[in-house]
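# have a look; sequence and predicted model below, questions after that.
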Amino acid sequence: MSVERIEPELVLKVTPPRGQKSALVRPRLSFASPQLLDKMAIAVQAPAGFGKTLLLAQWRRESLSRGAIVAWLTLDDRDNGMRFVQGLAAAMAVGSGRPAFAQSVERLLGHTSDELEALTGWLADVVDLGSDIVLILDDVHCLPEQTVRHSLTYLLHNAPANLRVVMASRGRLSLPVGDLLAHAQYAQLGVEELRFQPEETLGLLTARFAGRVDADLNMRLHELTEGWPLGLQLALAALEKSTDLAAAVQSLSTCSGDIQQYFVDSLIARLPREQVDFLIRIALLDMLHPQLCAALVENPAAGEWLQQLCLVTPIFVEGLDSDWLRIHPLALEFLRGHFVRLPLAERQQLHQKAAGWLAEHGLFEEAARQALMAGSAEQAHQLVEHCLYDIMLRGQFGRVLEWIEILPTLEVGARPGLRLAAAWALSIGARHAEAAGLIAYIQNDPQAEPSKRCEADAIAAAAAMFADRPDEAYRIIAPWLDQPAFGSARLQSIVAGHRARFSLFSGQPEKARHLCQHAPSYECPYGLDAIRGFNQWCFGGSYLWEGRMLPAQKVLRASLERAEQDIGRRSAVAVSIAAGLAAVLLECDEVQEAHSVLANRLDAIDRGAAPESIALGYVTLARLAVLQGQLQRAYELLDALFALGEVRNTPRFAIVSLFEQIRMHSLRGHGDTCLALWRRLDALVPDSVREQRGLLGPELAVHVLLAKVYVCLAQRDWPGMLAALEPAALLTERLRRGRESVQIKLLKALALRNAGGNGLDMLREAVGLAEDYGMRRSLEDIHPEIAEWIRTLRADEGQVALAVSPAVPVIPVARNEQGHTQVAASRLLTPKEREVLQLLARNLSNKQIAQALSVGEETVKWHLKNLFGKFQAGTRKHVVDRAYMLGILHAAD
């Protein structure tokens, strides 16, 4: 089997797929990344549409650029043992450009019928090459089971040191790789690793739509597609036809346009009618299990159909180490559009079957949904009562509220399990009066169990806290704060969380942390729950309260990752933590990450976050808008926060909004505007804030006092500014508000300097504290004169000036191809052959190539002859085309 006589079918199988210029290079999944480096075997396992082949092509280019020989082989169901070895031989003959390689295997195949003996000969030839070799096997799921168990397993366990094997499969590979795992020689990438991350989605959006994207739009599209590479590409194709991207994303649907056409072509047109009917009927389910599907369609073959469909369609997402599957939302909407066209009686019967199976297996919420759609309301109410309180404990308040909207009011009031769950969910938001009505019967019942009365008071206190009335919350829960431990560990942990919040309001952040850390522990089978989640939010917030940004960032980032994974990105717990983390990241000058953390979350923050988190979210977004040069956007956000304060009767929002506006105008020297805003602020400040009474009064008084400072700053009234700074400094020190304390020191240093005094010592102290706390942004944003003063001071003292962050986050842009070409450092070619190929690609004649390389024309002809042989080409243009196809030749960046 010389190179010239490779079967045409094998030629196709060993030819790599055409490269896509628009394909996104994914550095996170680089062949040299820590998770893949030095791994002898790598398996990429995911359904169709997850970009496996594109990733293999990326690894191929990376390997070629490092000088490795790369062999590509696309497999099919006819690749039994001997044919598999023939494919390997052809792949290596093309990849290495050595006809002798193929010929030696051909001779071996001529006198043996044992594929393992032939494979041993192939491996020996690989060793003899003495070069780093990457073997890429695509579509491994098509291999006959016998070939996987014998030939492929033998290949992996006998691979020489210079060989790396990469395998791509749509399904799980039944390979005995325990020993390879034990020796850290095997890596596996699945669906979760192949999903696009938000920054990768942003890279695609930016390359396609340039400056028409923002963080919110990017995150909305990312969440809609769930990082599914194919779904993202389909969505982008649909969006290209719209001039208003935000509106297009909002209305993106699989029921029209290119996305619908794709599903029609890939599902309805290509699949047998029996499988299409099966898909439509199981689309009523959110999660799929082979046994559930079999019960639904009353066919024991349903499990096999499901397995086949996972291989041939890109719409299924497999659970990790689980038999459960789900259909991607984009495809699910399309299939449900067909499901609703079935006769009503058939639909209700299918829903009833699903409800029965799910209830039998303890999946009560899913069973209740199916019973409701089947028209069995009483059954649905009974089922949801089994699980709604547990759903609330898991922090899924949004799901609880959805049920409250569905269930009749009388049913909620009559069922204790529903009543308590509903009260908790309504208290975490803005529906506090409804929550109070649901628990009043317990609070007013002197015969109620103490644990029941304690929980009712804890709900009422939570409602008061989320209404930003901490003094009222304290009065409600105070009788239980010093009681001996009783009730469940969960209830004790809830009370501990309340105590921690009150400690923070009182200016005791270390006590708040102690209470959070030592809250009673309990078993939680589903990871992070609402109680632990809010306690972690308070724990991280205590560092932010002190201005200690570095530990705050560490704690809040870890807490947010857990909350997103266990509860959901837009859950009340997650968005509360996200608001704090974004504020910390901005202060640490990590602007791009702060944008990402808050992206597509503001509406969820409005609905479910604590008041302090809502204020932080709006202010952080406004400051980020200023850094992007979007002043109008910043003012709009602050106006929206003020309006929210009026609607909810929450003074915090109005005070924080006006303070931030005064600060922004003050830094721009807008004295009259600052005075006008101050008059508005002064008119609405409650007496409790003026007198610094209660738990909330002192905290809000800090904003009011600092607003007065900034008004004086805008007026250049240095004596007035120094006078206003004194009470502000005393209050922030009493409350242990570290960030504000540092800012006050910086402003005092500026006022002293301009008033004729010596502010240098104060400046040095403030800069030292800011550096210790990680407060980089305050040193830049507090005032332009202060920032310049710090730079001058550092320069005078021989220190490196503090770096100023770019005002606009850096967004990756697509590379533009230039007119020149480059040749990968592949060992397929000698260095001189690479030079000749590069000049050949520029259409130079033999004489011109000879002159450029300072060699004779006969030497050029000799190298061209070698290139013709290695690329199996008949003309000069064919050589160049083959080199491009194989990735040896590519456009220079």
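Ah, there it is. These figures come from a predicted structure and were not determined experimentally.

# for the rest of this, base every contact and every neighbour count on C-alpha atoms.
Fine.

# and the contacts of stretch 564-576?
If you take Cα atoms under 8 Å, 6 or more residues apart in numbering as the criterion, stretch 564-576 is touched by 394-398, 428, 526-530, 533-534, 537, 560, 563, 601, 604-605, 607-610, 613-614.

# I figured residue 417 was touching residue 385, is that so?
Yes - using Cα atoms under 8 Å, residue 417 is in contact with residue 385, at 5.7 Å.

# alongside the first one, take a look at this:
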Amino acid sequence: MSESEIILKITPPRLSRAAIDRERLLQFWDAVHERTAILVAAPAGFGKTTLLLQWRRRWLENGAVVAWLGSDAEDDPARFVTALSRSVRSASGRNDRSRRYGIEALTDLLSEIAQRGAQTVIIIDDAERLPDATLRDPVQYLLLNAPANLSVVISSRVALPLQVAELAAKGKLATLSAEDLRLRFEESLAILEKNLGPRLTLDERALLHEATEGWPIGLQLAIASVEHDADPSSAVRTFSARRGHLQDYFVESMLSRLPPSMVALLTRISILNNINIELCELVSGQPDGAAQLERLISETPIMMVGEDRDWIRLHSLARDFLLSRFEQLPAAERAQLHGRVSHWHADRENFHQAAHHALAAGDEVLAQGYAARSLWTLGVQGKVVEAKEWLERIPAAVLARDAELRISAAMILAVTNRHEEALAIAREVIDDPSAAPSLRVSALRAATAAAAYADHLGLVPWVLANWKPLVNGVAEPLFAMAYLNVTALSVLHAGGTREVRELVAQALAHGDTGSLKLAAGFSRVLRGVSHLWDGEPDLAAAAIRPTLAEVDAEPDGRRSMIACLLASVLAAALQRQGEPLAAQSLLANRLDVIERWGFPDNIVLAYLTLARIALSDGDEQRALRTLEGLDALAARERLPRLSVYSVAERIRIHALRHNHETIAALTRQLDAIATEFEREELRPLRPEIQLVSSVAKADAALMRNDVDEAEQLLDAADALATQLHRGGEARSVMVLRSVVAWKRGSEEAIPLLREAINLATLAGDGWLLTHAHPLALEMASKWEAGIIDPKHARAVKREGAAPPAAVRSVPIHNGVLTSKESEILSLIARGMSNKSIALVLDISPGTVKWHLKNIYLKLSASTRRHAVDRARLLGLIQP
């Protein structure tokens, strides 16, 4: 091996300036950087080399000797040891004077490392290229005989045949897989922001993350496709693997490395949503499907493997590219392949897949038959889009003669804003005494869905009265869960939040897999909402977060129905906790799904969260546009409760600006909408509407300085909040009552405000004070400064103005900032840099920047100095 070859092998590549530090993987390094062996195995495009270069920098910063070795197929044992010895001695600043070869030379090297005592790291990249003899002998010897101060990091595209069980048993082994390296949602957003800045909206960034499924090279290719486009939004919407950089990647970097037989196999299996050995062999016509799939999994980045390794799927971008090649095959071959797959799925009663492939094979009649048999399954899985498409293909005559099929259709209609049609179909069966109990229960389930989506909770007592006699007669767990869920929904709006959680516990006892998965998801949504009603965002977040993480990781991803409904609840909880950025990210590219398939409660939560985030950003116009969008949606979907929340929140915003005429018009609109809730089907919602309306009108009365009217409205609101167990609203009412007391010169003002803040702090509600009347924040600042006295209160009553500014400010623990944000802001006030703060708090500089961005949003600040000044003005840090 020449000197030039050695230098190239032991010289690490340049770290791209576009690479970002991934906090999660750096934390992994913190935990394992002293272990003997660290194995990183993932297909091409997962950022293995970039990660190793970042880790190399961390080791060097910590004073370690770090040797780099690139691998190739020519590295037989002798050549490998020679290059490795040169790399280690070059990294440590020593000359390579060894005259021994093979294992003897490796033993000398390990002895030198041990004697030197300094932490030493050997990084071996692209190890899948090494010959078997090299892996079996020098690499294995290196791992098993490494001294205590040596760490060996090995990167490869496939799992290597190394004996590491003993190292694992002793806690000396760490591993990273493709799933560990896959970009999380927030990591994709950070990369896109760094490379494209404000050119993409949050929704568009989310769309690219979903399209690339966390595949790092896929995201980089997406950036390359978008960054030079004059219309980046259009480029995102039309991003495809059938053209541009991504097509070039698949052609040049993937297909060119595979034999023609593997390319042909990939092309044909691209018609499959999910792949197993049988289907692989069925489509390819070859008997070695298991071996071929195993090779594809290990050598290409495009095979997605879940916990059940029996079923895999193609990455969506790769599938899109390969389907473009499949479409070039002769029509007869394409039809034959689809026909085979259709029959295979039909034999296993996978009728949705059977219908899809029958239609692709050109057999419309067979597709309709399979589609009819798939509606129920699609409905219970929450695959409403597919179900709706198939429903539109089924002839009316087929529906008319099959009662079970009509009930399945009613469920789909109920979810797709055709509530009256769904209810009419369900009533036919419910009112038919000759109908079988199981069919009547199915009809009652469809009726509850229609009532829930239409917000017609007044129909629920009738449904439950018909259902209760049948509960014990139908053993299907799905129907038992549906009965408990609709009962819980009714109880929730009556204020029985604790009972809701008891009902949810009973429902979840039936299970949460298979046909129960969607119903279980609804149960968890109800549990989260019940905590929000109690005014406990911390408990709501704890209840939702683990389930949402699991659902997001599934093939349907972030935009599945249940993921979006869970996200609406978690986002509302995080926004109340004072985490607007996290809440906004949760809703990115999900609002349209929530609008289409969400219950009214989910829609209200999502829109109010986005409007309040806009207010946190200081963008009142965006907040108002969001709320006007909610009002327009309410009109389209005939959901007056949505209008009430929209109008009430706009009244509060306009009250801050003293927009009298606008508030008068909105108040008239609010009163007109309120009459809708005299209708029987909407009457259970009337207390909630009265509560929301009373608080909004109280804000308007305070704007006019009409303290008497405000007090009457708040007394009514307080009683309603107690009745409905709306803890967050009760605390907001308490804050407004303290403002009324302050304006009256009452000594009750400060105790009321203090109690509201203390209760909010206990519940993890970090947004209470900023959401309430502006006087409340000034009152809180002055109370903490210790300058409140009756003269100031009487002056407010007399002049109708806020108290004078505080003479000094001290820390106030009101939940506006999290404890970590308060720490960081205090250190900034002392003149410390981000890097210094990171060292003091034992976090990364990137984490400091993330917290600082949240601080800017919460305090409406644009610079570090501005944030400190604002915090001192509000009494959030010491002067």
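Thanks, I have the structure now. Because the structure is predicted, anything quoted here is derived from the model rather than measured.

# ranges for the strands of the stretch 151-300 of the second structure?
173-176 (DSSP state E, counting those that start in this stretch).

# what segments of it are helices?
Along the stretch 151-300 of the second structure, counting by DSSP state H, counting those that start in this stretch, helices occupy 165-169, 178-181, 185-196, 202-212, 216-226, 232-237, 244-249, 260-269, 277-284, 289-299.

# in JSON lines, list those along with mean neighbour count and distance to residue 33 of the second structure.
What follows is the helices of the stretch 151-300 of the second structure, written out as JSON lines (neighbours: other Cα atoms under 10 Å; distance: least, Cα to Cα, whole Å):
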{"stretch": "helix 165-169", "mean neighbour count": "12", "distance to residue 33 of the second structure": "15"}
{"stretch": "helix 178-181", "mean neighbour count": "19", "distance to residue 33 of the second structure": "16"}
{"stretch": "helix 185-196", "mean neighbour count": "18", "distance to residue 33 of the second structure": "22"}
{"stretch": "helix 202-212", "mean neighbour count": "21", "distance to residue 33 of the second structure": "30"}
{"stretch": "helix 216-226", "mean neighbour count": "20", "distance to residue 33 of the second structure": "23"}
{"stretch": "helix 232-237", "mean neighbour count": "16", "distance to residue 33 of the second structure": "39"}
{"stretch": "helix 244-249", "mean neighbour count": "18", "distance to residue 33 of the second structure": "33"}
{"stretch": "helix 260-269", "mean neighbour count": "18", "distance to residue 33 of the second structure": "39"}
{"stretch": "helix 277-284", "mean neighbour count": "18", "distance to residue 33 of the second structure": "39"}
{"stretch": "helix 289-299", "mean neighbour count": "17", "distance to residue 33 of the second structure": "26"}
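
# for residue 718 of the second structure, which of those helices is the nearest?
For residue 718 of the second structure, the closest of these is helix 202-212, at 37.9 Å, according to Cα to Cα.

# after superposition, how close is the closest one to the first structure?
When the first structure is overlaid, helix 202-212 of the second structure sits 1.4 Å from its aligned residues on average, using mean Cα distance after the TM-score superposition for the first structure.

# which part of the first structure matches that helix?
Using TM-score structural alignment, helix 202-212 of the second structure lines up with residues 215-225 of the first structure.

# may I have the secondary structure class of the nearest residue to residue 408 of the second structure once chain neighbours are set aside?
In this structure, residue 408 of the second structure finds its nearest non-sequential neighbour in residue 376, 5.3 Å apart by Cα to Cα, 6 or more residues apart in numbering. Here residue 376 of the second structure is recorded as helix under DSSP: H, G, I helix; E, B strand; the rest coil.

# burial count for residue 376 of the second structure?
Neighbour count of residue 376 of the second structure, defined by other Cα atoms under 10 Å: 19.

# same thing with residue 409 of the first structure?
For residue 409 of the first structure, the tally of surrounding residues (other Cα under 10 Å) stands at 11.

# again with residue 753 of the second structure
27.

# what does the one 3 residues further on give?
Taking other Cα under 10 Å as the criterion, the count of residues near residue 756 of the second structure is 23.

# what's the counterpart of it in the first structure?
Residue 756 of the second structure maps onto residue 766 in the first structure, by TM-score structural alignment.

# average distance between the helix or strand hosting its match and the second structure?
Taking DSSP states H and E as the definition, residue 766 of the first structure sits inside helix 760-773. Following the fit onto the second structure, the mean deviation recorded for helix 760-773 of the first structure is 2.0 Å by mean Cα distance after the TM-score superposition for the first structure.
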